[in-house]
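Novice: need a structure here:
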Amino acid sequence: MKHSYTAIVARSFIAGLLLVGWGSATATSFPERTIQMVVGFPGGQSTDLAARQIAKGMSDILKESVIVLNQPGAGGGISHRTVKIAAPDGYTLVMGSTGTLAINPSLYSNLPYDPLEDFEPIVLATATPHVLFVSGKSPINNLKELVAYAKANPGIVAYGSAGSGTTGHIAMELLKKETDIDMLHIPYKGSPAMVNGVIGGDVIVGFEPISTLIAMQESGLVKFLGIGTLTRHPGFPELTTLAEQGLPKLEVVPWTAILAPKGTPAPIIEKLNIVINEVLKDPELVAEYNRNGRSILGGSSSDAKNHLEREHARWAEAVKISGSKVD
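Specialist: The predicted model follows:
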């Protein structure tokens, strides 16, 4: 049976209208059950903490539970694969980070997901500058002294990271290259273990989000050698930048973003974006983030998509310069 071109176009148009109508109706009733937000790092890490704060706010607004599921491993890759293959219905989300979304694609040879093709970006969430830190008992007080110590002990000094492929790992490899020092890399299973390793003297130094270290710095457990912002942080004006200390291009300010599986209906993405932006505007949350040196981002899903593309390219270059690779 032959069908006229006009008839085919008409049917396609009607089908499109039905699809849009279905998506709108779905978004109106969404959610009708618990939403899972998957995080690729252990509890207590900065990405996990941000996810739990946002999940709580979402639960309050949506009147449905939003729970955080920790799936650490493979530099966050396990969690992203879980969400990649989940049903695209808005009930399984992932809290991604600079490491999982911008660094891993260039670092890992067989990454089980494509950050730019396998997900629908919903919103940018947070940003937190890293600080270079040592134990409070360390004789090292700044970048110059760290470099001198490492050069006096080549191949013996070790640094810790929260895992291979994390922002702290790649940033330290860049630092090594820029300062021409040789340090061993000890990857830990998450930030808490790495921080304990630095405090206990198992490793000399590490990069970590400032928000998780403020109380430890105030109590003398750790010392800050410099912050990874290009200009001084308004919340910590006395803390010198690594740029001031001789690394003008080293910017270490990782971010987080929330994404859904590819194919999640646009109306659901839009609803989640609106809700999360509302959470991020909460005055108490904003005040807490300001106290802890963190920034709230927010914005549209298009903003998130464009940011991911830019950061993907920027960190690909950083990984190349660092010479790092994980098979």
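Novice: Only C-alpha atoms from now on, for both contacts and neighbour counts.
Specialist: Will do.
Novice: Do I have it right that Gly43 meets Asn70?
Specialist: Yes: in this structure, Gly43 is within contact of Asn70 by CA atoms under 8 Å, at 6.9 Å.
Novice: what about the two, which has more around it?
Specialist: More neighbours surround Gly43 than the other of Gly43 and Asn70, with 19 against 16 (other CA atoms under 10 Å).
Novice: quick one: secondary structure of that one?
Specialist: Put simply, Gly43 is coil when judged by DSSP: H, G, I helix; E, B strand; the rest coil.
Novice: residue contacts, it?
Specialist: Gly43 is in contact with Leu49, Asn70, counting by CA atoms under 8 Å, 6 or more residues apart in numbering.
Novice: for Ile227, same thing?
Specialist: Pro129, His130, Val131, Leu132, Leu239, Thr240, Thr241, Leu242 are the contacts of Ile227 under CA under 8 Å, 6+ apart.
Novice: Now do the SS call for the third one.
Specialist: So that's Val131. Classification of Val131 by three-state DSSP places it in strand.
Novice: quick one on the thing from earlier: and the contacts of Ile227, which are buried?
Specialist: Pro129, His130, Val131, Leu132, Thr240, Thr241, Leu242 (16 or more other CA atoms under 10 Å).
Novice: how about the nearest residue to the fifth one, chain neighbours excluded?
Specialist: The shortest distance from Thr240 to any non-neighbouring residue, by CA to CA, 6 or more residues apart in numbering, is to Gly226 (5.4 Å).
Novice: Now the second one, please; I'll put the structures next to each other:
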Amino acid sequence: MQCIHKILIRALSLAALLSPTAFAQNGYPNKPINFIVPYGAGGSADSRSRQIAQKMSVILKQPIIIDNKPGAGGNIGTEFIARAAPDGYTIGMGNFAPMAVNKTLFGNLRYDPETDLSPIILIEKGPLVLVVNPNSPYKTIGDIVAAAKAKPSVLTFSSGGIGGSHQLSAELFELNADISMIHVPYKSGSAALTDLMGGNVDLMFDQMYSAVPSIKAGKLRAIAITSKKRSPLLPEVPSFAELGYPKVEVLNWQGLIAPKGTPKAIIEQLNAAANQALRDPALRELMLSQGNEIGGGTPAEFATLIKAEASKWSAVVKTANIKPE
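Specialist: The predicted structure is shown next:
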């Protein structure tokens, strides 16, 4: 009887060791982790991914290898994550557009952000700032709205491409101000900003990290910011809420994701490592200096954010009748 009892205990112990949860607790990670960035090298998503990956690799005691898979507005890289083995050895950066916008915008994605991906943690979110050329006649939101109402579909706004936060911020503003402007998409945010500074377009909603240096240098004039409150980096710039447009709130965000089916224990381990990385003083100072809010929290909290954002931007895409290129 004792012999049978010992055999059962050994069998149960072996089964536990072979389970995904036990594997996460007793052996994960035991080889390098691939980190997919759905955008090209050198951009903001790539830079932040490398910074987070470096911190997490030290915590997890395994290399984390960055693999850039750009294209199709982030869809190619995000699909790659969704189709990877759910074993914790492929993770990636999940961004605003491919996670909350592109399902409605494209209509034929080969992945579903809700059913094919598992949120790990929010890394950061940051507002955009409405900017114009310093020689522009538009100095306030009132000036822009008045001009747009006087001459509908004449004012132009630039963006880094269809369906990104540059365009969607402007579309949300149009809907709430009941105005009509012309969208001028470029191949990148930097190209769109260059043409704005050259006086070829009227305005742009730009990311803080990109706009602030030019604002400080007098190369751009800031009109309003899309966060609920003013930014410490631009204390003189009012929020849209202050100016009577509380629904014009946009926070571009990104966070870590994994394929659906990745064991809960592995997700929790990655979440813990990322939370620890986000407490690093140097990384925090860098993120705050770029105008971002530092993320963190649980996978469930990140999932709730993604769901809310998908609902919000789906309505904007449909109402504004935004179509892919």
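Novice: Mind checking the TM-score on these two?
Specialist: Once superposed, the chains reach a TM-score of 0.87 (TM-score structural alignment, normalised by the length of structure 2), with 316 aligned residues with a CA RMSD of 2.6 Å.
Novice: with the buried ones among the contacts of Ile227 of structure 1 in mind, which one is nearest to Phe207 of structure 1?
Specialist: Nearest to Phe207 of structure 1 among the buried ones among the contacts of Ile227 of structure 1 is Leu132, at 4.7 Å by CA to CA.
Novice: how much space between the residue mapped onto the closest one from structure 2 and Gly43 of structure 2?
Specialist: In structure 2, Leu132 of structure 1 lines up with Leu130, judged by TM-score structural alignment. Separation of Leu130 of structure 2 from Gly43 of structure 2 (CA to CA, to the nearest Å): 21 Å.
Novice: next one: Ile123 of structure 2
Specialist: As judged by CA to CA, Ile123 of structure 2 and Gly43 of structure 2 stand 16 Å apart.
Novice: The two - which one has more neighbours?
Specialist: Just comparing Ile123 of structure 2 and Gly43: by other CA under 10 Å the higher neighbour count belongs to Ile123, 27 against 12.
Novice: now the helices for structure 2?
Specialist: 2-18, 20-26, 44-60, 75-83, 96-100, 102-106, 141-150, 165-177, 189-197, 208-216, 264-277, 281-289, 299-319 (DSSP state H).
Novice: And the first one, what's buried?
Specialist: I take that to be helix 2-18 of structure 2. Across helix 2-18 of structure 2, burial judged by 16+ other CA under 10 Å covers Leu17.
Novice: Equivalent analysis for the second one, please.
Specialist: Of all the residues in helix 20-26 of structure 2, those buried under the rule 16+ other CA under 10 Å are Pro20, Thr21, Ala22, Phe23, Ala24.
Novice: where's the residue nearest to the third one when sequence neighbours are not counted relative to Pro29 of structure 2, distance?
Specialist: Residue nearest to Ala22 of structure 2 in three dimensions, not counting chain neighbours: Ala16, with 6.0 Å by CA to CA, 6+ apart. With the distance defined as CA to CA, Ala16 of structure 2 ends up 17 Å from Pro29 of structure 2.
Novice: Check Gly189 of structure 2 too.
Specialist: Using CA to CA, Gly189 of structure 2 is found at 37 Å from Pro29 of structure 2.
Novice: And Gly73 of structure 2, by the same measure?
Specialist: If you go by CA to CA, the gap between Gly73 of structure 2 and Pro29 of structure 2 works out to 31 Å.
Novice: start to end distance for stretch 157-165 of structure 2?
Specialist: 13 Å.
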